[in-house]
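J.: with the input below, show me the fold.
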Amino acid sequence: MNQLPTSVNHIGIAVRSINKALSFYEQNLHLKVEKIVEVPTQKVRVAFIPIGDCKLELLEPLTEDSPVAKFIEKRGEGLHHIAYSVVNIEKRLEQLQNEGIKLINEKPVIGAGGHPIAFLHPSNASGVLTELCEEPEKDD
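T.: Below is the predicted model:
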């Protein structure tokens, strides 16, 4: 059985400085930051900005050798990745690997939101980095 994505979870935006980037989102779009966290394992600082059923994540590199710093150096600030919610990330990764999809993470790691995540290589999606996020089931 296919493990289809359930929704767009968030859109990652690479920025040199969260503090500088926030003025547009707060002052012009009138959005509010939910929280800012550091994820040392990914060498990034993340600002979560809820919008509808989705979030924007501003990604600021903590070190010059972080993947986000390398992205900004190569492509400049801007759209970094699109993340999709999935129910069972391990089954989904297994399915994708069986379908010949190139994975960056063969096993899930814990992401900025505290949930399991995994990245798929951008070559799979016309240059767009794709993230899968396992969200806890919601009580209805």
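J.: alpha carbons only for contacts and neighbour counts from here, please
T.: OK.
J.: residue boundaries of the strands in the protein?
T.: Counting by DSSP state E, the chain has these strands, from start to end: 7-14, 35-39, 44-51, 54-61, 78-86, 109-110, 116-120, 129-134.
J.: gap between E137 and H115?
T.: With distances taken as C-alpha to C-alpha, to the nearest Å, E137 is found 12 Å from H115.
J.: quick revisit: for E99, which of the strands of the chain is the nearest?
T.: For E99, the closest of those is strand 116-120, at 12.6 Å, according to C-alpha to C-alpha.
J.: quick check: angle from the closest one to strand 78-86?
T.: Angle of strand 116-120 versus strand 78-86, following axes from the mean of the first three to the mean of the last three C-alpha atoms, to 10 degrees, is 120 degrees.
J.: just to revisit the earlier point, E137 and H115: who's more crowded?
T.: The neighbour count for E137 versus H115, taken as other C-alpha atoms under 10 Å, is higher for H115 (13 against 7).
J.: next one: the more buried one from I101, what distance?
T.: Applying C-alpha to C-alpha, the value for H115 to I101 is 22 Å.
J.: if we can go back for a sec, including mean neighbour count and distance to K20, could the strands of the chain go into a markdown table?
T.: Output for the strands of the chain, formatted as a markdown table (neighbours: other C-alpha atoms under 10 Å; distance: least, C-alpha to C-alpha, whole Å):
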| stretch | mean neighbour count | distance to K20 |
| --- | --- | --- |
| strand 7-14 | 20 | 12 |
| strand 35-39 | 14 | 14 |
| strand 44-51 | 20 | 12 |
| strand 54-61 | 23 | 11 |
| strand 78-86 | 19 | 14 |
| strand 109-110 | 16 | 27 |
| strand 116-120 | 22 | 27 |
| strand 129-134 | 23 | 24 |
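J.: Proceed likewise with the subsequent sequence, for comparison:
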Amino acid sequence: MIQQIDHIGIAVKSLDATIPYYRDALGLGEPHIEEVTTQKVRVAMFDVAGVHIELLEPTSPESAIAKAIEKKGEGLHHIAFKTNDVTTDLQKAADASIQLINATPVPGAHNTQVAFLHPKSTFSVLTELCQHPGNCCCGE
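T.: Below you'll find the predicted structure:
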């Protein structure tokens, strides 16, 4: 079940160039930075009262983020909803005729399991479902 907004993803060409704006000008503090090899990105995550700003820098020209920047430029990329059962919520979306980018969850930042819904069937908003470790409705 969807619980809250987890994060807002922002595609950037360079974390080094972008982090100072969020850290210094907005005063959001130091981000958590990690590489998500499965998505071919480096991620900088800022916490803002429990909702995160996720900066996404491509590590490969073949990554979805690199292609998004090439097509649309830097900026808002997606909105992610925290769920306690990503598999069930993904199936609900499929049952509602939503086009899936991921038919099954894949590894994401912070050891999450994530799945994306295609913007062609979500009113042009790339939507991510995000389940954190230990946040499961079934006691896993």
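J.: would a markdown table of the strands of structure 1 with distance to R92 of structure 1 be doable?
T.: Formatted as a markdown table, the strands of structure 1 follow (distance: least, C-alpha to C-alpha, whole Å):
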| stretch | distance to R92 of structure 1 |
| --- | --- |
| strand 7-14 | 14 |
| strand 35-39 | 24 |
| strand 44-51 | 25 |
| strand 54-61 | 21 |
| strand 78-86 | 8 |
| strand 109-110 | 14 |
| strand 116-120 | 10 |
| strand 129-134 | 9 |
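J.: of all the ones you listed, which lies closest to A21 of structure 1?
T.: When those are compared by C-alpha to C-alpha, strand 54-61 sits nearest A21 of structure 1, at 8.0 Å.
J.: I'd like the distance from that closest one to the chain centre, please.
T.: Per C-alpha atoms, centre = their mean, to the nearest Å, the displacement of strand 54-61 of structure 1 from the mean C-alpha position of its chain is 7 Å.
J.: and stretch 74-81 of structure 2, by the same measure?
T.: 7 Å.
J.: likewise for stretch 111-119 of structure 2?
T.: Relative to its chain's centre, stretch 111-119 of structure 2 lies at 7 Å (C-alpha atoms, centre = their mean).
J.: who's in contact with it?
T.: Outside stretch 111-119 of structure 2, the residues that touch it by C-alpha atoms under 8 Å, 6 or more residues apart in numbering are 86, 90, 93, 98-108, 125-133.
J.: go again with 6 Å.
T.: Stretch 111-119 of structure 2 is touched from outside by 99-102, 105-108, 125-133, with contacts defined as C-alpha atoms under 6 Å, 6 or more residues apart in numbering.
J.: could you do stretch 40-51 of structure 2 as well?
T.: With C-alpha under 6 Å, 6+ apart, stretch 40-51 of structure 2 has contacts from 6-7, 31-35, 52-60, 63.
J.: residue range for stretch 112-129 of structure 1 in structure 2?
T.: The alignment of stretch 112-129 of structure 1 onto structure 2 (TM-score structural alignment) spans residues 109-126.
J.: can you give me the end-to-end span of the matching stretch?
T.: End-to-end distance for stretch 109-126 of structure 2: 17 Å, by C-alpha to C-alpha.
J.: report the distance from it to the chain centre.
T.: The answer for stretch 109-126 of structure 2 is 7 Å, by C-alpha atoms, centre = their mean.
J.: again with stretch 118-132 of structure 2
T.: In this view, stretch 118-132 of structure 2 has its centroid 9 Å away from the chain centroid, taken as C-alpha atoms, centre = their mean.
J.: ok, now stretch 126-136 of structure 1?
T.: On C-alpha atoms, centre = their mean, the centre of stretch 126-136 of structure 1 falls 6 Å from that of its chain.
J.: with stretch 48-67 of structure 1 instead?
T.: Distance of stretch 48-67 of structure 1 from the chain centroid (C-alpha atoms, centre = their mean) equals 7 Å.
J.: structure 2: matching residues for that one?
T.: Under TM-score structural alignment, the match for stretch 48-67 of structure 1 is residues 45-64.
J.: now do that stretch: distance from first to last residue.
T.: End-to-end distance of stretch 45-64 of structure 2: 18 Å, with C-alpha to C-alpha as the criterion.
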